[in-house]
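> pasting a predicted model and its sequence here:
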Amino acid sequence: MSTSLKPVRGRAWLFGDNVDTDQIIQGRYLTLLDYSEMAKHAFEIPRPEFSRNVRKNDIVVAGNNFGGGSSREEAPRVLSQLGVGCVLAQSFARLFYRNAINIGLPVLMIPNVTHSVNDGMTLDVNIIKSAVIIKETGETLSGQPLSRMVLDILQAGGAVAWFRKVKESRK
């Protein structure tokens, strides 16, 4: 499945610092092998309404160290399953960051994003430029640009799809 790198417009879901993978999806739900069932429990403790109300292309916005704790690929997978367009954070735990990219979920580091964005605001995110425009205020936030390789992996739909594409191009 290929991921478009076109700009994403969505509603912000604001979280704080140190949101760990157990807050994204609790370990007790990892026995559910169907990601659509597992996704019904995303952010169940900090935001019980999240999985019922999130819409396609909505954007998770968080502070520092988003996705820390246990390394579980299920954390970015449930967000992707729910249609989250991207995750913006001031910083990410490295394993969550790589797991998200590996499954094709765009993640951008945007300094001080939680100081400018409120819950429910409409955001326009340019993944290629690592830029966010807040519709309500017109403010533009800039983040750390993604490398060409990361953009290629996201465009392909994740690491497995990217490797297949590279392998095919070498035949």
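Thanks, I have it.

> going by C-alpha atoms from here, please, whenever you check contacts or count neighbours.
Noted.

> can you give me the helices in this protein?
Counting by DSSP state H, the chain has helices at residues 21-24, 35-39, 50-53, 74-81, 94-103, 113-116, 148-156, 159-169.

> check those helices for me and report the most buried one.
helix 74-81 (a mean of 24; mean count of other Cα atoms under 10 Å).

> list of residues touching that helix?
Defining contact as Cα atoms under 8 Å, 6 or more residues apart in numbering, one finds that helix 74-81 is touched by 21, 24-25, 30, 35-36, 38-39, 42, 67, 96, 99-100, 103, 105.

> okay, now the one to match up with it:
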Amino acid sequence: MIRGKVWKYGKNVDTEEIYPGRYLVHFEPQEVAKHAMEDIDPKFAQRVKAGDIIVAGHNFGCGSAREQAAMTLKYAQVGAIVADSISRAFYRNAVNNGLPVLAMEGISEQVNEGDELEVDLESGVIANLTTGAKWQTKPAPKLILDIISMDGAIAYYKKTLK
């Protein structure tokens, strides 16, 4: 179960906006985290709290398949991404880095910036604790849950391929 404050963004949030290419020379997690969402929300990295949830419109993570876009959100301690739809490349990069992601058509119209959400990847239930509303979406598959629970694909495969 993931619980956090909503940071709301629109549709077509590009990986360049999530983690600008000018910072691709940085590899230290703390340095990478400083630049999360910088081009669309310059104060995000300073204000986001561990476990907070990004809610966005269609096509979150479109653009370049750069893995650093998912990594910067993970390093910034974002609890989950919930969007109307998520780019396939971003989805895989997020899962591979242990960052929970869930798609639910219309979610961006149902919540407001600052609402508190509870997201259950296993059941697919999303609850708005601020308004009392609840929604059901397709749960994450077991393999995805396992990879996320082990903090990413490298740890998952190291353990399961022994």
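It's in. Everything numeric in this text was worked out from a predicted model, so none of it was measured.

> TM-score of the superposition?
Once superposed, chain against chain, the TM-score is 0.97 (TM-score structural alignment, normalised by the length of the second structure); 162 aligned residues with a Cα RMSD of 0.9 Å.

> circling back to that earlier point, nearest to G10 of the first structure, out of the helices of the first structure?
Shortest distance between G10 of the first structure and these, using Cα to Cα, is found for helix 50-53: 12.7 Å.

> rewinding a little: specify which member of the contacts of helix 74-81 of the first structure is nearest to R9 of the first structure.
L105 (14.8 Å).

> wait, the closest one touches G83, no?
No - the pair L105 of the first structure / G83 is not scored as a contact, 9.7 Å apart, by Cα atoms under 8 Å.

> which of those two has more neighbours?
More crowded of L105 of the first structure and G83, by other Cα atoms under 10 Å: L105, with 25 against 16.

> ok, that one to Y35 of the first structure distance?
According to Cα to Cα, to the nearest Å, L105 of the first structure and Y35 of the first structure sit 15 Å apart.

> G10 of the first structure too?
For G10 of the first structure relative to Y35 of the first structure (Cα to Cα), the value is 22 Å.

> likewise for V132 of the first structure?
V132 of the first structure is 29 Å from Y35 of the first structure, by Cα to Cα.

> over to V87 of the first structure?
For V87 of the first structure relative to Y35 of the first structure (Cα to Cα), the value is 18 Å.

> now A42 of the first structure
For A42 of the first structure, the distance to Y35 of the first structure - Cα to Cα - is 11 Å.

> the residue nearest the centre of the second structure: what's it in contact with?
Centroid-nearest residue in the second structure: I81, 2.8 Å away (criterion: Cα atoms, centre = their mean). Contacts for I81 of the second structure (Cα under 8 Å, 6+ apart) come out as 53-56, 99-102.

> and which of the contacts of helix 74-81 of the first structure is nearest R164 of the first structure?
The nearest one, if we look at these relative to R164 of the first structure and count by Cα to Cα, is I103, at 13.7 Å.

> show me what that closest one lines up with in the second structure.
Alignment note (TM-score structural alignment): I103 of the first structure maps to N97 of the second structure.

> in contact with the closest residue to its match other than its chain neighbours, which residues are there?
In this structure, N97 of the second structure finds its nearest non-sequential neighbour in G152, 4.4 Å apart by Cα to Cα, 6 or more residues apart in numbering. Residues counted as contacts of G152 of the second structure (Cα under 8 Å, 6+ apart) are 95-99.

> distance of K162 of the second structure from A153 of the second structure?
14 Å.

> and if you look at V78 of the second structure?
Applying Cα to Cα, the value for V78 of the second structure to A153 of the second structure is 18 Å.

> how far out from the middle of the chain is the longest strand anywhere in the first structure?
Counting residues, the longest strand found in the first structure (DSSP state E) is strand 8-14. Strand 8-14 of the first structure has its average C-alpha position 11 Å from the chain's average C-alpha position, going by Cα atoms, centre = their mean, to the nearest Å.

> where does it end up in the second structure?
Strand 8-14 of the first structure covers residues 2-8 of the second structure once aligned (TM-score structural alignment).

> what's the mean deviation for the matching stretch versus the first structure?
Following the fit onto the first structure, the mean deviation recorded for stretch 2-8 of the second structure is 0.4 Å by mean Cα distance after the TM-score superposition for the first structure.

> quick check: the gap between the equivalent of Y156 of the second structure over in the first structure and G143 of the first structure.
When the first structure is aligned by TM-score structural alignment, Y156 of the second structure is paired with W162. Distance, W162 of the first structure to G143 of the first structure, by Cα to Cα: 24 Å.

> again with S71 of the first structure
24 Å.
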